[in-house]
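*Asks:* All I have is the shape, not the residue letters:
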C-alpha cells in the first residue's frame, strides 16, 4: 500500500573510451566550502556530453578519491535519516554510495518504504517527482542537481497533451473517460473511450492528467498488463493514448498481437501518421535518444563475431532492434538475464553504457559488450556528478534542504491515483 498523504507539501568496443576530466574549479569550490560560481557550473554542464570516459577503468584520480572519501564521511555522520538511491544508469562514482540500485519505479518504492526523513535521488527529475508523490509529507526528496532532466519525458508536455487531446477525441470518435462517474471503470458494450497511459518516464503533471482522465502509469516491465487493463476501460471500439515513448508502446502492442497499422503515431500539433478509425493504440511521437541508437545491423555484426552469443535490449529500442534480439526487457530484466547466462557466454546489450560496463565488471567470466561501438552515456544521467552529491550532503548536514523536488498539491492527487491504479494491476 502507498503511504497516505496527510497534507500537501508546503512549497511549491568492448571498452569504449571516456576519460572524465575532473572539473577542477568545482572540486576547489567544495574544498573551500563554497558553491561553484555560475560560470563554473555552466561550463561543467556544457561539456559533459563531450567528455571521454573509460567505463572499464575502476581507478580514481586523487581528486575523485578525495570526493569519494568526503561523501563517505558525511554520509556516516548523517546516518539512517538519509537514503541515497542510484539508478542503473548512474556512473560507478555515484553507485558506490547508493543504498539501493535499481530502475525508476523500484527506487521510488524503496523511498516510499523507507523511514528516512531525506531521500537523495541520484537519477533524473521525473524519478524524483515520482518518489515525492509516493512518500509521505515528513520526507523530503532531493537531487544532486535539478538540471538532470529527461529528453524523452520532455517530448510530451502537459500543454501539448491538453491541446491535442480534444482533437484526438474528435478524430477518433472517442469519449473522454473523465466524463464518467468512475473514469477508470471497465467499458460497457458499444463504449468507445480514449484511455491515456503514460510511461513512468514522464512528468508528474502528465501523470496527474492521466489520473484525472481515467488512465494509468506503466513501466517497461508491466506495460503489457497495463495495456490489457486500459483496453478493458477503452472498450472494443476505443483506444489507448500511449506516451511519451512510441517504441515501448509499439513493441508491447506487437507482442499483444496488434498490427502496426493499428498503432498510428501522433505528432504534436500536426496529427496522426494515418487515420484513427481503426486505431487501437495512438503512439505519441517520443523516443529515448540513447536506445534509438541501437540497430538490427549492430546485432547482425555482433552475431558475425560471436555466432553463439546472445543479445538483450531494452524495449525502448526501435521495433527492428527488438525483433532481432534474443530478449528484451526493463533494466531489472536485463540484469537478471545477464546474471542467468552461463560462464563463457558472449552477451551484447542494448542499453545505457554505465549499466553495461557495470555488468561486465561484475561478470568477468562472461564477455559483455554494448551493441553500439560509438556509445555515449545518457547525458542527463551523467549530470549527477559525485561533487554534486557531496555538495547536497554537506548542505543537508548544515540544516539545508537543497535541490528539493516538490510536486504541487494540485498535481499530487491525480498523479498518485494513476500510480495507485498501476499498483492495483501489478499486485
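*Replies:* In hand now; what should we look at? Computed from a prediction, not measured in an experiment: that's the story for all the values here. Residues are numbered from 1 along each chain as shown.
*Asks:* make it CA atoms for all contacts and neighbour counts henceforth
*Replies:* Noted.
*Asks:* Verify the contact between residue 343 and residue 365 for me.
*Replies:* Yes: between residue 343 and residue 365 there is a contact under CA atoms under 8 Å: 5.3 Å.
*Asks:* what touches both of those two?
*Replies:* With contacts defined as CA atoms under 8 Å, 6 or more residues apart in numbering, no residue is shared by residue 343 and residue 365.
*Asks:* and the spatially closest residue to residue 416 that is not a sequence neighbour, how far is that from residue 155?
*Replies:* Distance criterion CA to CA, 6 or more residues apart in numbering; nearest residue to residue 416, sequence neighbours excluded, is residue 133 at 6.2 Å. Using CA to CA, to the nearest Å, we find residue 133 at a distance of 22 Å from residue 155.
*Asks:* Kindly report the same for residue 95.
*Replies:* For residue 95, the distance to residue 155 - CA to CA - is 28 Å.
*Asks:* now do residue 39
*Replies:* 28 Å.
*Asks:* for residue 108, same thing?
*Replies:* The spacing between residue 108 and residue 155, counted by CA to CA, is 22 Å.
*Asks:* just residue 312 next, same as before
*Replies:* Note on residue 312: its distance to residue 155, by CA to CA, is 26 Å.
*Asks:* mind checking the SS state of the residue nearest to residue 256 when sequence neighbours are not counted?
*Replies:* Excluding the flanking residues, the one nearest residue 256 by CA to CA, 6+ apart is residue 224, at 7.4 Å. When classified by DSSP: H, G, I helix; E, B strand; the rest coil, residue 224 comes out as helix.
*Asks:* Residue 224 contacts residue 257, correct?
*Replies:* No: look at residue 224 against residue 257 with CA under 8 Å: they stay out of range, at 11.1 Å.
*Asks:* which one of these two has more residues nearby?
*Replies:* Each of residue 224 and residue 257 has its neighbours counted (other CA atoms under 10 Å); residue 224 has more, 19 against 8.
*Asks:* what's near enough to touch the closest residue to residue 239 other than its chain neighbours?
*Replies:* Nearest in space to residue 239, with sequence neighbours left out and distances taken as CA to CA, 6+ apart, is residue 280 at 4.4 Å. Neighbour list for residue 280: 238-240, 262-263 [criterion: CA under 8 Å, 6+ apart].
*Asks:* A further structure is provided below for comparison with the first:
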C-alpha cells in the first residue's frame, strides 16, 4: 500500500528584520544589508543629524528637523525580553487610556505591541475611533503623528516615540519651496483662483498623505486635496473636475504611475525641480501640462528595479509580482500588479492556492507576510536587506520609555500641529474623506 503524499509547507520565516540583520552582520547568516550600522541600536545615531543607517546618501535632513534627546540608560541597556515585559506591564497599567498604533513598515518587535496595524491614514482613522484615550502612541514617522493629531481630539496627546523618525520623501517638499512654486505658476497661468469658461481653475494642488502638516495646510488653503496610495486615481479625477492641471507632490512616482494609468501622456507630465527656475521646465511645457510632478521619491521604493523582476521570473516560473506605486514607472509596468501596502496584504490573504509572491515594498512588511502565510512563498524583490531607515528609528526601548513616562503621569515627545496650520490641513483631509471612504485599520 502506497502512503499518501505529504504536502511540505515552506519553513516558517522569522519576521524580525532586526534579528536577520544582526545575524548577517555577525556572519551567522548569508545575505547582505545596505548598511552594517543597522545592526547598532538607533539611539547610537540620535545625536547625529540625518535619517539614520540605510538612508540614501542623497537624502539630506533639513535644517531644524526634530532631534531626539538621549534615551535613559535603563532602556538602552535592557535586554530585548525585559523591554517587551516592561511594555506589556505599562500597557496593562494604562489600559484604555492609551492606544498604540503600528505602521506596516515598523519593526516586528514594535508591531507585536500595537493595538492597530495599518498604513498612515488607516492608523489615523483608528485613533479617531478612540476619543476617550488620553494618549495615542504612533509608532511610525513624524508626518503620520501630525496627521493623527489633526484627526484626534485636542485633549488627546499624540506621541512619537523617537522624534528622529522623520520621512525623507515628505521632507523633499517643504512649505517654502511649495509656496515659491505656486508663485511661479501664477506668473505662467495668471491668477490661480480664477476659473475659465468651463469653471476650471488653472491648477489644483494634490499632496500625498506622506507630507508635512504644513503642506496639507497649503493644499487646504488653495482648493486642493490629500490622497493616499489607495485612492490616488479617485483624487486625481476629483482634481481634474475642478482644474485644468494638477500639481502633485511630493512623490513623483505615485503621481506618474497613477496619471499614466488614467491615460495622461508622459509628455504632459513635466517635472518640477524646486532648485531650478520654473522647476526646470519651459513656460510652454507648463501650459501644456496635465500633471506637474514634484521631484520627490521614496528611497525604499526607488531601490526596486526591472532587473530584479526579471531575475524573480527566471528563478520562480509563475511568480506573482506585486509592487507599490511609489516604485519607478518601469518597475510598475513590469510587475503583474501595483497597489498600496494594504492592497498587497489583501492580495496575499485572498490567494486560495499556494503561490509564489515577489513583493516590491518595505522589507518589514514582506517578512511579516511571509511568516503569517507559510502556505505561500513570499520574498522581497530586493535581495539586500534595507528597511525604511527612519521607520527603523522606533525601537522597543523608546516605546517602553514613552509608556512608562505615561504611567508616571508625564507626556514626552508630544506632536502638536498649530491651529493656523491645522485648520486648513483638516479641510484638505475632509475633502479626501468626502471623495472616497476609507476602510479602518484592522485590529492587531
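*Replies:* Great, that's in hand. Only a predicted model underlies this, so the values are computations on that prediction, with no experimental measurement involved.
*Asks:* And the helices in the stretch 101-250 of the first structure?
*Replies:* Using DSSP state H, counting those that start in this stretch, the helices of the stretch 101-250 of the first structure run over 104-113, 125-134, 158-172, 204-212, 223-234, 246-255.
*Asks:* distance between the fourth one and the chain's centre?
*Replies:* Its chain's C-alpha centre and that of helix 204-212 of the first structure lie 16 Å apart, by CA atoms, centre = their mean, to the nearest Å.
*Asks:* if you count what's nearby, which of residue 108 and residue 155 of the first structure comes out ahead?
*Replies:* Between residue 108 of the first structure and residue 155, counted using other CA under 10 Å, the more crowded position is residue 108 (24 against 19).
*Asks:* Please name the residues that touch whichever residue in the second structure pairs up with the more buried one.
*Replies:* Aligning on TM-score structural alignment places residue 108 of the first structure opposite residue 124 in the second structure. The contact partners of residue 124 of the second structure, by CA under 8 Å, 6+ apart, come to 144, 147-148, 151-152.
*Asks:* next one: residue 40 of the first structure
*Replies:* The contact partners of residue 40 of the first structure, by CA under 8 Å, 6+ apart, come to 25-26.
*Asks:* one more time with 10 Å, if that's ok
*Replies:* Counting by CA atoms under 10 Å, 6 or more residues apart in numbering, residue 40 of the first structure makes contact with 23-26, 29.
*Asks:* And the strands in the first structure?
*Replies:* Listed in chain order, the strands of the first structure (DSSP state E) span 82-87, 100-102, 118-122, 140-142, 194-199, 216-218, 239-243, 265-267, 271-272, 281-284, 310-313, 327-328, 346-350, 367-370.
*Asks:* Map residue 252 of the first structure across to the second structure for me.
*Replies:* With TM-score structural alignment defining the correspondence, residue 252 of the first structure maps onto residue 258 in the second structure.
*Asks:* Go ahead and confirm its match touches residue 327.
*Replies:* No: between residue 258 of the second structure and residue 327 there is no contact under CA atoms under 10 Å: 11.5 Å.
*Asks:* shared neighbours, these two?
*Replies:* residue 252.
*Asks:* which one of those two has more residues nearby?
*Replies:* Ranked by neighbour count (other CA under 10 Å), residue 258 of the second structure and residue 327 place residue 327 first, with 27 against 21.
*Asks:* So what does the more buried one match up with in the first structure?
*Replies:* Residue pairing (TM-score structural alignment): residue 327 of the second structure is matched to residue 317 of the first structure.
*Asks:* Give me the contact list for the longest helix seen in the second structure.
*Replies:* The longest helix of the second structure (DSSP state H) is helix 419-435. For helix 419-435 of the second structure, the surrounding residues in contact (CA under 10 Å, 6+ apart) are 146-147, 149-151, 206-207, 209, 212-228, 231-232, 234-235, 237-238, 416-417, 438.
*Asks:* repeat that with 6 Å
*Replies:* With CA atoms under 6 Å, 6 or more residues apart in numbering as the contact definition, helix 419-435 of the second structure has outside contacts at 214, 216-217, 220-221, 225-226.
*Asks:* In the first structure, point out the residues matching that helix.
*Replies:* Going by TM-score structural alignment: helix 419-435 of the second structure matches residues 409-425.
*Asks:* residues in contact with the aligned partner of residue 90 of the first structure in the second structure?
*Replies:* By TM-score structural alignment, residue 90 of the first structure lines up with residue 106 in the second structure. By CA under 6 Å, 6+ apart, the residues touching residue 106 of the second structure are residue 391.
*Asks:* how far apart are the match of helix 419-435 of the second structure and its match in the second structure?
*Replies:* Compared with the second structure after the fit, stretch 409-425 of the first structure shows a mean deviation of 0.4 Å (mean CA distance after the TM-score superposition for the first structure).
*Asks:* Would you mark the buried spots in that stretch?
*Replies:* Buried positions in stretch 409-425 of the first structure, judged by neighbour count with 16 or more other CA atoms under 10 Å: 411-423.
*Asks:* Pipe these into JSON lines and attach distance to residue 103 of the first structure per row.
*Replies:* Output for those, formatted as JSON lines (distance: CA to CA, whole Å):
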{"residue": "411", "distance to residue 103 of the first structure": "23"}
{"residue": "412", "distance to residue 103 of the first structure": "22"}
{"residue": "413", "distance to residue 103 of the first structure": "23"}
{"residue": "414", "distance to residue 103 of the first structure": "23"}
{"residue": "415", "distance to residue 103 of the first structure": "19"}
{"residue": "416", "distance to residue 103 of the first structure": "19"}
{"residue": "417", "distance to residue 103 of the first structure": "21"}
{"residue": "418", "distance to residue 103 of the first structure": "19"}
{"residue": "419", "distance to residue 103 of the first structure": "16"}
{"residue": "420", "distance to residue 103 of the first structure": "18"}
{"residue": "421", "distance to residue 103 of the first structure": "19"}
{"residue": "422", "distance to residue 103 of the first structure": "16"}
{"residue": "423", "distance to residue 103 of the first structure": "16"}
